[in-house]
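Asks: Whatever this is, show me its structure:
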Amino acid sequence: MTSDPRAGSPAGQPARHRARRRPRTRIVLAGAAAVAALGGGTAFACMGGSSGGHSDAAHHPDPAVRLIPASQAPSAPPAQISATRRPTAHPAPSHHRATPAATPTRTPTTRPTPVDSPTTDGGSGSGGSGATANGAAVQQVLALVNKARAAQGLPPYTLLSGLSRAAAAHNQVMADGCGLSHQCPGEPPFYDRDRAQGVSAGAGGENIGEGGPMDDTQQAIASMAVNLTQGMLNEQPPDDGHRRNILSSTYTHIGIAVLRDSSGTVWMTQDFSQ
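Replies: Next comes the predicted model:
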């Protein structure tokens, strides 16, 4: 995980399909090579930095999350998380991916189902054909994030449509075959993707995560998104890049996008800016 001296803060491997097992969570730290494992099948990563740099439809048991530091892998179920902030020169992205047991086979030809909600300025991500928009996941993640910030004496983040659009587009690229990554082939870094959506800020960051499979219901999708976010908040220093992005004293805005693909995998991207 790379850190941005100007970004203040308070204080993986593919999913395997295993029958009737709880989803796994993976977390990979970009730049810092820190991996966390929580008991489940999810993964996530994050990154941040300053503008000058680049920091089945069938029922499944509740997903569990586990964190494994890059330096050491605990015995808990594998989960990957990576957090990155824009460094003064270039921020490193972070992502989180969750892989549930009994994950259905993914159908590359089918577009994932985006689950995004309108932002305060009216923006929201777009989805593939047949996708159904749902703001429950985004609103629950935002509520969890701002509750954690309030506990640290920090002001709440405000949803920004430009950031949410950038996050939604990145979810689609990851789900379309790139996999959990802050920057997919042929894709610009997150800070440039944000700028392309009209977001101009001196500092920014990104958290990404993935987990599943989950049922195609608002409740199931929101549950995974909240699970991934809680895993990030549970990180401990020094491998807590996602947590620091969420609890930054520099950032003031957030963009959140959640998408469920045809295999039941839930993808989430959180973008941050001043």
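
Asks: switch to C-alpha atoms for all contacts and neighbour counts from now on
Replies: OK.

Asks: Check the secondary structure at residue 268 for me.
Replies: strand (DSSP: H, G, I helix; E, B strand; the rest coil).

Asks: Helices of the stretch 101-250 of the chain, start to end?
Replies: 136-151, 161-173, 190-196, 218-233, 241-246 (DSSP state H, counting those that start in this stretch).

Asks: most neighbours per residue, which of these?
Replies: helix 241-246 (a mean of 31; mean count of other C-alpha atoms under 10 Å).

Asks: between the following helix or strand past it and helix 218-233, how big is the angle?
Replies: As assigned by DSSP states H and E, the chain's next helix or strand after helix 241-246 is strand 253-260. Interaxial angle, strand 253-260 versus helix 218-233 (axes from the mean of the first three to the mean of the last three C-alpha atoms, to 10 degrees): 130 degrees.

Asks: and strand 253-260, what other elements does it pack with?
Replies: Contacts defined by 3 or more C-alpha pairs under 8 Å, 6 or more residues apart in numbering; DSSP states H and E place strand 253-260 against strand 113-115, helix 136-151, strand 158-159, helix 161-173, strand 266-273.

Asks: Can you redo the ones you listed as CSV, where the extra columns are distance to residue 75?
Replies: CSV is the format used below for the helices and strands packed on strand 253-260 (distance: least, C-alpha to C-alpha, whole Å):
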stretch, distance to residue 75
strand 113-115, 33
helix 136-151, 28
strand 158-159, 37
helix 161-173, 30
strand 266-273, 24
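
Asks: Looking at the ones you listed, spot the one closest to residue 79.
Replies: strand 266-273 (14.4 Å; C-alpha to C-alpha).

Asks: So what touches that closest one?
Replies: Strand 266-273 has contacts (C-alpha atoms under 8 Å, 6 or more residues apart in numbering) with 95, 97, 163-164, 166-168, 170-171, 174-175, 201-214, 221, 224-225, 245, 251-261.

Asks: can you state the direction angle for it and helix 218-233?
Replies: Using the same axes, to 10 degrees: strand 266-273 against helix 218-233 is 50 degrees.

Asks: Against residue 100, how distant is the residue nearest to residue 226 when sequence neighbours are not counted?
Replies: The shortest distance from residue 226 to any non-neighbouring residue, by C-alpha to C-alpha, 6 or more residues apart in numbering, is to residue 141 (5.4 Å). Relative to residue 100, residue 141 is positioned 20 Å away (C-alpha to C-alpha, to the nearest Å).

Asks: one more, for comparison:
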Amino acid sequence: MFRKYTALAAAILLASSMTTSLAECAVNQPCNSTCGDVCATYQCSVSTCNQICATCWDCNTTCSTICGIYPPADPTAVPQPTPTVQPTQKPSATQTPAPGDDYTTQSVSAQEQKMVNLLNQDRKNNGRTALTLDPELCRIARIKSADMRDNRYFAHESPTYGRVGQMLKHFGYRFSAAGENIAHHANVDKAQAAFMSSQGHRANILSTAWTKVGVGIVQDANGYIYATQIFAK
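Replies: Below is the predicted model:
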């Protein structure tokens, strides 16, 4: 089920329709834990997480942003952004453009190029080769970011395009493997740092399964960015 919140408070896709109360979250986790860990592990709603941050945790950024880095996909565990692997498949017909296509005419922005540079520097620092920037992947990633912002959700599964493999097929992109990282953060530097601090997102960034990457960034009404990284081979 999808729960929609304001643009600043990133919506989280919950596998369960029930969320844990503020009191239960506070009891289940010590105050030296991070808001994101609590919200992901105990299925707290964004509003509950915000209350916890205000009363217990010393957050360096908005709680909704931290929660956004940990979108729970399973009610019993904190998930990792496992790469989606799909067979190469050519679409049988030309797809009808979706509303998000309004963003497809943009060239790679300075923010997007910066995130690619940071991503490849992180790969270099860990003994990996740089990924090739693919403008078409950037276009698709930007559409995903705009879709999250405009439809007020934060999840790997889009109500418009499905998961990353389905979305790539929708736009006729040929690939043999694909993965995705998403963030709702204050800026590019903080988003990339948050990715590298999260085990699953870091694994995606450093994986040797990919040869290409696309980054799509849009801003919300509060100046925060939605960033999507799509990896492919």
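
Asks: about what we covered before: what does the residue nearest to residue 226 of the first structure correspond to in the second structure?
Replies: Superposed on the second structure with TM-score structural alignment, residue 141 of the first structure falls opposite residue 115.

Asks: so what's its match up against?
Replies: So residue 115 of the second structure contacts 188, 189, 192, 215 (C-alpha under 8 Å, 6+ apart).

Asks: And those, which two are furthest apart?
Replies: 189 and 215 (13.5 Å).

Asks: Sort out which one of the contacts of residue 115 of the second structure lies nearest residue 198 of the second structure for me.
Replies: Nearest member of those to residue 198 of the second structure, counting by C-alpha to C-alpha, is residue 192, at 10.1 Å.

Asks: Ignoring the adjacent residues along the chain, who's closest to the residue nearest to the spatial centre of the first structure?
Replies: The first structure has residue 208 as the residue nearest its centroid, 2.3 Å off, counting by C-alpha atoms, centre = their mean. In space, and not counting its chain neighbours, residue 208 of the first structure is closest to residue 95: 3.7 Å by C-alpha to C-alpha, 6+ apart.

Asks: try residue 66 of the second structure
Replies: Residue 66 of the second structure sits nearest to residue 36 (C-alpha to C-alpha, 6+ apart), 5.1 Å away.

Asks: my guess is that neighbour contacts residue 59, does it?
Replies: No - between residue 36 of the second structure and residue 59 there is no contact, the gap being 10.1 Å when judged by C-alpha atoms under 8 Å.

Asks: Those two: which is more packed in?
Replies: residue 36 (22 against 12; other C-alpha atoms under 10 Å).

Asks: Okay, that one and residue 183 of the second structure: tell me how far apart.
Replies: Taking C-alpha to C-alpha, one finds residue 36 of the second structure at 13 Å from residue 183 of the second structure.

Asks: shared neighbours, those two?
Replies: Joint contacts of residue 36 of the second structure and residue 183 (C-alpha under 8 Å, 6+ apart) are 68, 69.

Asks: returning to what we had before: what lines up with the residue nearest to the centre of the first structure in the second structure?
Replies: So residue 208 of the first structure corresponds to residue 182, using TM-score structural alignment.

Asks: Check the contact between its match and residue 156; I expect there is one.
Replies: Yes - the criterion here is C-alpha under 8 Å, and residue 182 of the second structure meets it with residue 156 at 7.4 Å.

Asks: which neighbours do those two share?
Replies: With C-alpha under 8 Å, 6+ apart, residue 182 of the second structure and residue 156 have no common neighbours.

Asks: hang on, the residue nearest to residue 66 of the second structure in a strand?
Replies: No - if the criterion is three-state DSSP, then residue 36 of the second structure is helix and not within a strand.

Asks: OK, contacts around it?
Replies: Contacts of residue 36 of the second structure (C-alpha under 8 Å, 6+ apart): 63, 66, 67, 68, 69, 70.

Asks: Which one of these is nearest to residue 128 of the second structure?
Replies: Nearest member of the contacts of residue 36 of the second structure to residue 128 of the second structure, counting by C-alpha to C-alpha, is residue 69, at 23.6 Å.

Asks: Which residue is the nearest non-sequential neighbour of the closest one?
Replies: That would be residue 183: by C-alpha to C-alpha, 6+ apart, it lies 5.7 Å from residue 69 of the second structure.

Asks: from what I can see the one you found touches residue 68, true?
Replies: Yes - Residue 183 of the second structure lies in contact with residue 68 (C-alpha under 8 Å); the separation is 6.2 Å.

Asks: Not counting sequence-adjacent ones, nearest residue to residue 104 of the second structure?
Replies: Using C-alpha to C-alpha, 6+ apart, the closest residue to residue 104 of the second structure is residue 139 (5.3 Å).

Asks: What's the match for the one you found in the first structure?
Replies: Residue 139 of the second structure maps onto residue 165 in the first structure, by TM-score structural alignment.

Asks: Its match and residue 180 of the first structure, how far apart?
Replies: 18 Å.

Asks: what do you get for residue 76 of the first structure?
Replies: 21 Å.

Asks: and what of residue 244 of the first structure?
Replies: Residue 244 of the first structure is 20 Å from residue 180 of the first structure, by C-alpha to C-alpha.

Asks: One more: residue 156 of the first structure?
Replies: 27 Å.

Asks: again with residue 74 of the first structure
Replies: Counting by C-alpha to C-alpha - residue 74 of the first structure and residue 180 of the first structure are separated by 21 Å.

Asks: Could you check which of these two is surrounded by more residues?
Replies: Per other C-alpha under 10 Å, whichever of residue 74 of the first structure and residue 180 has more neighbours is residue 180, with 32 against 17.

Asks: Under the alignment, what does that one map to in the second structure?
Replies: Correspondence of residue 180 of the first structure to the second structure, assessed by TM-score structural alignment: residue 154.

Asks: can you tell me which residues contact that match?
Replies: Residue 154 of the second structure neighbours (C-alpha under 8 Å, 6+ apart): 10, 11, 12, 13, 68, 71, 148.

Asks: again, but for residue 192 of the second structure
Replies: Residue 192 of the second structure neighbours (C-alpha under 8 Å, 6+ apart): 115, 118, 119.

Asks: That one corresponds to which position in the first structure?
Replies: Under TM-score structural alignment, residue 192 of the second structure pairs with residue 229 in the first structure.
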